[in-house]
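Chemist: Quick one, what's the 3D model for this:
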Amino acid sequence: MEDSFDKSKIVEVKPLRSLAPVLPKHVQSVFSREYPSGFPPFYSFVKPHQIPLPKEAEEIPLDDKVAEKTPVKAAAAAAHDTPVAAKVTPIRAYKSSHDEEMNQQGDGDNNDYSEGFIGDKQKRSTDNIENCKEFLRRKKNKTREASVGGTSSYVGVNPTLKDDGDRESVNHVLMTFDSIRRRLCQLEESKELNNALAIKRADLRASNALTCKGFKTNTRRRAGVVPGIEIGDVFFFRMEMCLVGLHAQSMGGIDYMSIKDGSKEDTVALSVVSSGVYGDDTEDNNVLIYSGQGENFNKKDKHVTDQKLQRGNLALDRSAQRHDEVRVIRGVRDPMNRSAKIYMYDGLYKIQDSWIERGKSGGGIFKYKLVRLPGQKIAYAAWKLAQKWKAGSCARNGFILADLSNGVESIPVSLVNDVDDEKGPAFFTYFTSLKNPKPFGLVQPSLSCNCNTACVPGDLNCSCIQRNEGDFPYTANSVLVSRKPLIHECGPMCRCFPTCKNRVSQTGLKQHMEVFRTKGRGWGLRTLDPIRAGTFICEYAGEVINRAKVYQNVEGDNDEYVFDTSRIYEPFKWNYEPSLLEDVSSNVCSEDYTIPSPLIISARNVGNIARFMNHSCSPNVFWQPVLYAENNQSFIHIAFFALRHIPPMAELTYDYGITHAGHAGGSSALRRRKKCLCGSARCRGFFG
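Modeler: Got it, this is the predicted structure:
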């Protein structure tokens, strides 16, 4: 193939300052090589002039102040015996006086952590639950330990899991981080933070609070797989990735470290974060074209410069030569907040090619072609496909119906079955709230607030805020701050605007959902959008019934669509831990729900998407009672919120609980409990 692109013009524009590269006169064309087996040809690079230039020629520099002090043993980052990627012609393997200096630098966190608060993981027995009494006993014990005024329920990261974590420790760290961040946002929005302490970036302060306590996991720096982190996990903040050891740079796009390779030290790349704004994305979702780091103009005199082969760029060049695996995190603009990004871990890649390209400003930019290793779970590709499905621009297998709600929901709910021949669920009437609700006789000084526009956090004159113990229950972006015995929302009787932030559970769906056919568990519900922890999912809609009606047909068909607030549910901690916010006055409330009387809802004949959520012993959704006034009466509703960050295409599940043996029909319910197929490591074996 004729090469019309003279690459030597780029590398000879200006020698990389302070380096002494040894370059051939004519750089071999990167487009003439054959691709290794297992990788499709990347046709976007057949004609170099067709490559779109990046919108910005700058790359965010790494922090020079942070240095890697503890190199990982050579065995941890040794090259594989059988490389997957093709032999790479490096940007340049060179010898320079800067080699030793650059190899000593790193931007990772200091691994010398204090022990902080630590404790053993509390293991739950899954084999000896014989009846509801045992389940209830465990619930009471855990509630007593977590009660306000009692022994602190704060359990840090087990010392054995600090260097090398697991799934439970990763989730524990992430949920703790987000609980603190939400609380700081709540305090800041209500102006309760002291001016000297107020920080607009609640994520940075939450990260600092955990770091000071040694509340981290996977602190041992490593290449390749990070224990406890799964492909497809999403992160809404860069600091989350730092705390769990996925990517140690809070700003830099390339994470790297120094290693000993025989008698010398070398620098290798561990992970990269693709910002999505430098022309990184390609038509092939398994290929990433990554731009090197470094500015393309001198800030002082504005002269165009070339990127330097040092730090992260040098690490990628070395990893290319060694055929090392590099973790790739994809950044995508948050559809709910265009000024923010969502990050997805997309698995392991290898650098297949590298070259230098002239940037928009005229300077040389390092380019690296990373190809995803085959055999991994699809993640980013599935996300991109879901975006096409939402837009209706892509046909799909098993598609049945565009909108199951028939226009009732503001966002259509699609129906899909690519598993079997089932054409759809049994007939039911789609309804978004409660049918025949029963008012609760709560004594309230006022059923509505008198706010003229919208309720304002920190306004103690607002009666709705007063009933929430002085705290606004949601952040400015409508995220629930803490679980409470009962959340009081503004209702139709309040004078505030319908757009008031204290009406979150009444505003309908905010994410694109679809009902899909599962393998062996009937119909299920999954999201096409990433969902942040604390985000409202939907209300459990249906007909309010009495308990006798639920069990009147003891030996007949059981109603599988019943939600019962009096069931026994596995306790869990979701709220922030006050001991991690020692300089902030905290208003700690119990996470045990206090509903005046049992609320039983049947969605068998009337309901919404909540009726399709399956059970899991390790759910990603939880329910919260919410009360607001309508027609001079107060009604309790059941609202579902995200327990943790949920990636796109993930199934939504919650804990069904188990029926109390002492209730009417309880003995029959014990006989008709169903075998649990959730597959969780904490599965208790049954539900219902």
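
Chemist: going forward, measure contacts between C-alpha atoms and count neighbours the same way
Modeler: Fine.

Chemist: What ranges does the stretch 501-650 of the chain have for its helices?
Modeler: Here the stretch 501-650 of the chain has its helices, by DSSP state H, counting those that start in this stretch, at 547-550.

Chemist: for it, what spans make up the strands?
Modeler: Using DSSP state E, counting those that start in this stretch, the strands of the stretch 501-650 of the chain run over residues 513-517, 523-527, 536-539, 542-545, 562-564, 600-602, 606-607, 614-615, 621-630, 633-642.

Chemist: okay, these in a markdown table with mean neighbour count and distance to Ile329 next?
Modeler: Formatted as a markdown table, the strands of the stretch 501-650 of the chain follow (neighbours: other C-alpha atoms under 10 Å; distance: least, C-alpha to C-alpha, whole Å):
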| stretch | mean neighbour count | distance to Ile329 |
| --- | --- | --- |
| strand 513-517 | 24 | 24 |
| strand 523-527 | 21 | 21 |
| strand 536-539 | 26 | 26 |
| strand 542-545 | 22 | 41 |
| strand 562-564 | 20 | 39 |
| strand 600-602 | 24 | 42 |
| strand 606-607 | 23 | 39 |
| strand 614-615 | 22 | 30 |
| strand 621-630 | 21 | 25 |
| strand 633-642 | 21 | 22 |
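
Chemist: Please give the structure of this sequence too, so both can be compared:
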Amino acid sequence: MEARKTQEDAVLDVKPLRSLAPMFPAPYGFNTTFSFSGSSPPFVCVSPFGDSSSSENSFHAFFTAPAPSSPPAKAQPLAANGPYPQSRVPINLHENSEQAIHTSSYGRKVKPSGKMSRSFYNGWGDSETEGGSERSKSRRRKRPRKITDLSLICPSSLDPRESVEVVLMTFDALRRRLLQLDETTDASKRADLKAGAIMTANDLRANVGKRIGSVPGVDVGDIFFFRIELCLVGMHAPSMGGIDYMITKYSGADEPAAISIVSSGGYENDEGDANVLIYTGQGGGVGNRHAEKIQLDDQKLERGNLALEKSMHRGNSVRVIRSAKDMNLISGKIYIYDGLYKIHESWIDKGKSGFNIFKYKLLREPGQPEGLGVWKRTTEWRSNPSSRGKVILPDISSGIENLPVCLVNEVDDAKGPNHFTYSTSLKYMRPVSSMRPLESCPCLSVCLPGDANCSCSQQNDGILPYSSSGLLVSRKSMVYECNNLCSCTINCRNRVTQKGLKLHFEVFRTRDRGWGLRSWDAIRAGTFICEFAGEVVQKIEVDDYGEETHYNFRATYLDEKTKKWNHTPELIGEPSINQNEIFKPLPIIIDAKNVGNIARFMNHSCSPNVFWQPVLYDHGEEGYPHIMFFAIKHIPPMTELTFDYGVSGDDKLSSLAGIKGPKECLCGSPKCRGVFG
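Modeler: Take a look at the predicted model:
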């Protein structure tokens, strides 16, 4: 979806919060700036990490510089519900100069006299259980080199949405790979922080520059699993602080303007209403007592608090990112972009600790797509599936799947798809027992990373293909999971796809493409979706009109987006890989017309969010693997799941089936080819 071109989206005349030289975008397509026609002057490009002066969990930038000689001026206190005070002192632009990132005239960081702050890795973003936090000795890998030709990662001719998706996909692929390597090298630093540092050092970012209003390429309802992701796409610059702001020129004077807030549970916020947010200001020396955050002093009308107060009187929009618990990780969070809000009123209140806190009431602007509202509904459905309306069947699988799959129609009077037998597995032409067996591992309990005696690990190039939380790290020509002859238990991390569905799905009626598939859960990139179940056949069957069935799968095509899903090895000093060598067509053909599962309902898209991966676990016939689907990117709840069917060519399979040609595509994506199949 293209960025909204409203007056509120126009970029104001700004000044950087810290002493930064102008930062111009690199000519690679990632650091994309978007100019607006009209009288609005261009914005000053600043570091995506923005102001970090909040007294809550202060963050040290990459490089340090000498502290300023004079302390910042103090702002005047706010009278509760009183008139806007004219005597407030504006924020001292140099109050954070000791945290400035030094740049050349071309926006590249130059080495200062000081050393990189160690706290960069220790205080950024939200933790992930996979990463670990204890300091330990580790083997050093080859030092990554600066990437000079980013066109190797992605061409520069990207629209804003693609730029954002490429940045996020590159970051998460890099993070997963670093996490995989760290497990065998006993490294101590978190993979997300290291990936963020590498991305920033190579200028792999989108929307470099602060702005009021919507961010190009980011849609309402988009989800993020790390705070650094918000930084990399220009949504919210502070890596820890909840309020992002910039200095603007207003009536001839420099004033702070709030541009975004993150409501992550660090303060006493009220998030009960999907369209109203009661937000608590920052500061006051927040500390921890018995694992509970408490206030240690009165909050002051400065920095982010002052910016919110100014924005309330000026009436400018503020981006709001809400958070929810990640059910797959103990301490993880999911960040949901909930759209633009305006500050309706502010007041001073007493916090739970007895100190003064600022409160701001924000109202969601009308006419926007749903964000948190979708999240709240799907949360209710997961806990009580009967609360889902317009249900035709409560479970289309008739109890075969681990979780029920609703059949829903909110569009027309159709009562359901044509009859088929629901199955969760492949039906081969000959018994699995007669096929070549896989080698089994002798691992006790579970397979461990770096175990040279684990034959299953050795089949996967010497490293386990899944992270400890079950995410696929990289797409491979074949993934080998543990099998029934292995000594490890069902809890082994190398048994992911064979365990079946772990997400809440629904089959729903689309407006113009028949039936589709979507999930009630937020899906993380690399998450297992489902298997393409059906009957393995010699050739694709055709109907009475000489056309192939819509319910078949051929492993003869891999889209470009999937080919680039893996990490860029040059970023971490690994040898380059020719991505074209990864894919090899397979002879397997699966027909799900009469026998199948939920995968038969996944529609085609030229910009898919799901890809297929061959997996073996019950036999060793590499030409006839299980076809498993994984998430290409983070997928918000109630987003249709799609993969790229490809386009028919002159291959022998097409001629055998009598396929007359490709079909008209209705995916509606900006990169739509117009045909598929």
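
Chemist: one step back: out of the strands of the stretch 501-650 of the first structure, flag the one nearest Leu486 of the first structure.
Modeler: Ranking these by proximity to Leu486 of the first structure (C-alpha to C-alpha) places strand 621-630 first, at 5.5 Å.

Chemist: May I see the strands of the stretch 501-650 of the first structure organised as TSV, with distance to Gly262 of the first structure added?
Modeler: Listed next are the strands of the stretch 501-650 of the first structure as TSV, based on distance: least, C-alpha to C-alpha, whole Å:
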stretch	distance to Gly262 of the first structure
strand 513-517	53
strand 523-527	49
strand 536-539	54
strand 542-545	68
strand 562-564	63
strand 600-602	67
strand 606-607	66
strand 614-615	53
strand 621-630	50
strand 633-642	49
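
Chemist: closest one to Leu447 of the first structure among those?
Modeler: The nearest among the strands of the stretch 501-650 of the first structure, by C-alpha to C-alpha, is strand 621-630 at 5.9 Å.

Chemist: Taking strand 633-642 as reference, get the angle to the closest one.
Modeler: Per axes from the mean of the first three to the mean of the last three C-alpha atoms, to 10 degrees, the angle that strand 621-630 of the first structure makes with strand 633-642 is 160 degrees.

Chemist: Give the aligned equivalent of Gly232 of the first structure in the second structure.
Modeler: Counting by TM-score structural alignment, Gly232 of the first structure lines up with Gly221 in the second structure.

Chemist: what residues are up against its match?
Modeler: Taking C-alpha atoms under 8 Å, 6 or more residues apart in numbering, we find Gly221 of the second structure in contact with Ile336, Tyr337, Asp338, Gly339, Pro369, Glu370, Gly371, Leu372, Pro636.

Chemist: What sits closest to it if chain neighbours are left out?
Modeler: Gly371 (4.3 Å; C-alpha to C-alpha, 6 or more residues apart in numbering).

Chemist: what residue of the first structure takes the place of that neighbour?
Modeler: Using TM-score structural alignment, the equivalent of Gly371 of the second structure in the first structure is Ala379.

Chemist: Met175 of the first structure falls within a helix, correct?
Modeler: Yes - remark: Met175 of the first structure belongs to a helix, assigned using DSSP: H, G, I helix; E, B strand; the rest coil.

Chemist: So Phe428 of the first structure versus Glu68 of the first structure, what's the distance?
Modeler: Counting by C-alpha to C-alpha, to the nearest Å, the gap from Phe428 of the first structure to Glu68 of the first structure is 60 Å.

Chemist: Same drill for those two, tell me which one is more crowded.
Modeler: Between Phe428 of the first structure and Glu68, counted using other C-alpha atoms under 10 Å, the more crowded position is Glu68 (19 against 12).

Chemist: who touches the closest residue to that one other than its chain neighbours in this structure?
Modeler: Of all residues not flanking Glu68 of the first structure in the chain, Gly106 sits nearest, at 4.3 Å (C-alpha to C-alpha, 6+ apart). The contact partners of Gly106 of the first structure, taken as C-alpha under 8 Å, 6+ apart, are Val66, Ala67, Glu68, Lys69, Tyr256, Met257, Ser258, Arg311.

Chemist: cool, Asn296 of the first structure as well?
Modeler: Ala57, Glu58, Val304, Thr305, Asp306, Gln307, Gly359, Ser361, Gly362, Gly363, Gly364, Ile365.

Chemist: ok, those vs Gly441 of the first structure, which is closest?
Modeler: When the contacts of Asn296 of the first structure are compared for distance to Gly441 of the first structure (C-alpha to C-alpha), Glu58 comes out closest, at 62.6 Å.

Chemist: Understood, closing this out.
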